[in-house]
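Q: Sequence below, structure please.
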Amino acid sequence: MSFEGKTAWITGASSGIGAALAREWASRGANIILSGRDEARLADVAGTLQHESLVLPFDVRDDMAMQAATEQAIAWKGVDIFVANAGVSQRSAAVDTDMSVYREIIDIDLTAQIAATQALLPHVTARGSGHLLFISSIAGKVGVPMRTAYCAAKFGLVGYADALRAELSQLGISVHVVCPGSVATDVSRNALTADGSKRGRSDKVIDNGIDPAEAASRIVSAVEANQREIIVAEGMEEAMGELRRTPDQLLDQVAGMVAAGYMEKMKAEE
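A: As a prediction, this is how the structure comes out:
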């Protein structure tokens, strides 16, 4: 598979894994669309890319802005690869956490990512090709303490992606779930605490985590190999992710249901 001349649209692209993915895909010949809330930081990332790019700033929770950005992205060069990467983490015990924190994290990390994908689906299904990537987490496969809201959102993202993959399996569109472990980003520093305020400090395990450029290289290579579930972690985190990896046999079985007419039968019964 070659990414030369393809267009990759990445949300949460101003830093971390998102920015690293933009650089990695650009180095492999792809055009890049960068989205996030901070236009200046997106422009800084765009300035480091080796290929054509377009900056489309918007808040993923703003449905009207997201729809307008979708139309602009399609009009620019079309979208071959979409990466649902925007998100925020958590560092607080459930017993201490205000319900507003759950709603905010689930809105950003799950609902907004679904909404952005839904807006793009008519375009990719009409094309009959493309890749949809959902950046979940090892915490989207294993329940991790102090991250109950984050786990709920990231587990939900995996469920949406797995079901969507089955639905699109006969249409030439690949769906990939990415489960990073500790990557050296600002994820912990930007995490929400029990009252919704930013934590403001990082974790040693995050600071010593995988370099974002290395994580991006692994992810893009796995997409190139058409791997459906991509675990990017080391040590204990990798072991936990592998224990909870969804077997390809099961993914094939669900796709086989669609190939056998499961969706048509369900629609006929409505």
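Q: Could you use CA atoms for every contact and neighbour count after this?
A: Noted.
Q: got a list of what the nearest residue to D107 once chain neighbours are set aside touches?
A: Excluding the flanking residues, the one nearest D107 by CA to CA, 6 or more residues apart in numbering is R61, at 7.2 Å. R61 makes contacts with D107, I108, A112, as judged by CA atoms under 8 Å, 6 or more residues apart in numbering.
Q: So which residues of the chain form strands?
A: Using DSSP state E, the strands of the chain run over 7-10, 31-34, 53-55, 81-84, 130-135, 173-180, 229-232.
Q: With distance to A65 as added columns, please give the ones you listed in CSV.
A: Output for the strands of the chain, formatted as CSV (distance: least, CA to CA, whole Å):
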stretch, distance to A65
strand 7-10, 15
strand 31-34, 14
strand 53-55, 13
strand 81-84, 16
strand 130-135, 20
strand 173-180, 24
strand 229-232, 30
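Q: Would you do the same for the sequence below? I want to compare the two.
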Amino acid sequence: MQKLIVVTGGTKGIGRAVVERFLQAGMRVVTCARSATDLLALSSELGQRYPETPVYTLAADLSQADDARRFVEFVRELEGEVEVLVNNTGGFEPGRLQDEPADGSQLRRMIDVNLYSAYDVTQGLLPEMIARRHGHIFMLCSTASITAYTNGGSYCVAKFALYGMTKVLRAELQEHNIRVTAILPGATLTASWEGADLPAERFMRPQDVAESIFAAYSLSPQAVVEELLMRPQLGDI
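A: Have a look, this model is predicted:
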């Protein structure tokens, strides 16, 4: 049966680079994003560049549990087995915890988009991986998962939690022969940095992260990259 590569948030930045890297390897990709327009543009462009390899898309906001379940069902209905799951969906809001709304709304938004999106999709697709005793799960964490930034606020809290969940999954899934990898990239030239008064050379490229994910996936089944910490050559920004 053909393999499926599932990449959440695949229309921009690191997610898009990951989608393209697996398409280059001739593997079918399933992705989602909130914008149906962006997904249509992605499908059109990649369909021309990789006409022999299909890309399946669904408009969904994975910070919403109902949309996450709908995306999982969409994947399940496709022909093929999920070989790789890349949980890339995320969002960033700067600020200090002490300055955030007292109602906790900012923390809840950051948890929903950065943690629950990955939790819900993973939980939905995991039973079949366990039954097959095969698969590789990547979690797009961040250097903010291990370093507290004073302007990171609830984003840091959510990314720390995602890193913790990744460690738990790694421990639980060893006996099921499923690999789990935490990816912790520093400053990468994506939409999150639009407007920054810094040269492009100061950032990593999304393709750098995608190539590292593909390399970790390509190892023999006897090896796993448990976590991969990446920073710009000149250090954090």
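Q: before we move on, the earlier item: quick one: map the residue nearest to D107 of the first structure onto the second structure.
A: Aligned by TM-score structural alignment, R61 of the first structure pairs with S63 of the second structure.
Q: That match and V84 of the second structure, how far apart?
A: 21 Å (CA to CA, to the nearest Å).
Q: In contact with R133 of the second structure, which residues?
A: Counted by CA under 8 Å, 6+ apart, R133 of the second structure has contacts H176, N177, I178.
Q: What does the second one correspond to in the first structure?
A: So the one you mean is N177 of the second structure. Per TM-score structural alignment, N177 of the second structure is aligned with G172.
Q: Would you agree its match is in contact with L132?
A: No. G172 of the first structure is beyond contact range of L132, at 11.4 Å (criterion: CA atoms under 8 Å).
Q: Tell me which of those two has more neighbours.
A: L132 (25 against 14; other CA atoms under 10 Å).
Q: what's the aligned residue in the second structure for the more buried one in contact with, if anything?
A: For L132 of the first structure, the aligned position in the second structure is I137, judged by TM-score structural alignment. I137 of the second structure sits next to V84, L85, V86, N87, I178, R179, V180, T181 when contact means CA under 8 Å, 6+ apart.
Q: pretty sure Y155 of the second structure contacts R108?
A: No. Contact criterion CA under 8 Å: Y155 of the second structure and R108 do not qualify, at 10.0 Å.
Q: Tell me which of those two has more neighbours.
A: Taking neighbours as other CA under 10 Å, Y155 of the second structure and R108 compare with Y155 leading, 29 against 16.
Q: What lines up with that one in the first structure?
A: So, by TM-score structural alignment, Y155 of the second structure is matched to Y150.
Q: I146 of the second structure too?
A: So, by TM-score structural alignment, I146 of the second structure is matched to K141.
Q: swap in M204 of the second structure?
A: M204 of the second structure maps onto I210 in the first structure, by TM-score structural alignment.
Q: about what we covered before: nearest to D98 of the first structure, of the strands of the first structure?
A: Among the strands of the first structure, strand 130-135 comes nearest to D98 of the first structure, with 25.2 Å by CA to CA.
Q: Mean deviation, the closest one versus the second structure?
A: Once fitted to the second structure, strand 130-135 of the first structure is off its aligned match by 0.6 Å on average (mean CA distance after the TM-score superposition for the first structure).
Q: Tell me where the second structure has helices.
A: For the second structure, applying DSSP state H gives helices covering 13-24, 36-49, 65-77, 105-111, 117-132, 153-173, 206-217.
Q: Now render those helices as CSV, adding distance to V6 of the second structure.
A: Shown next, in CSV, are those (distance: least, CA to CA, whole Å):
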stretch, distance to V6 of the second structure
helix 13-24, 9
helix 36-49, 14
helix 65-77, 8
helix 105-111, 21
helix 117-132, 10
helix 153-173, 17
helix 206-217, 13
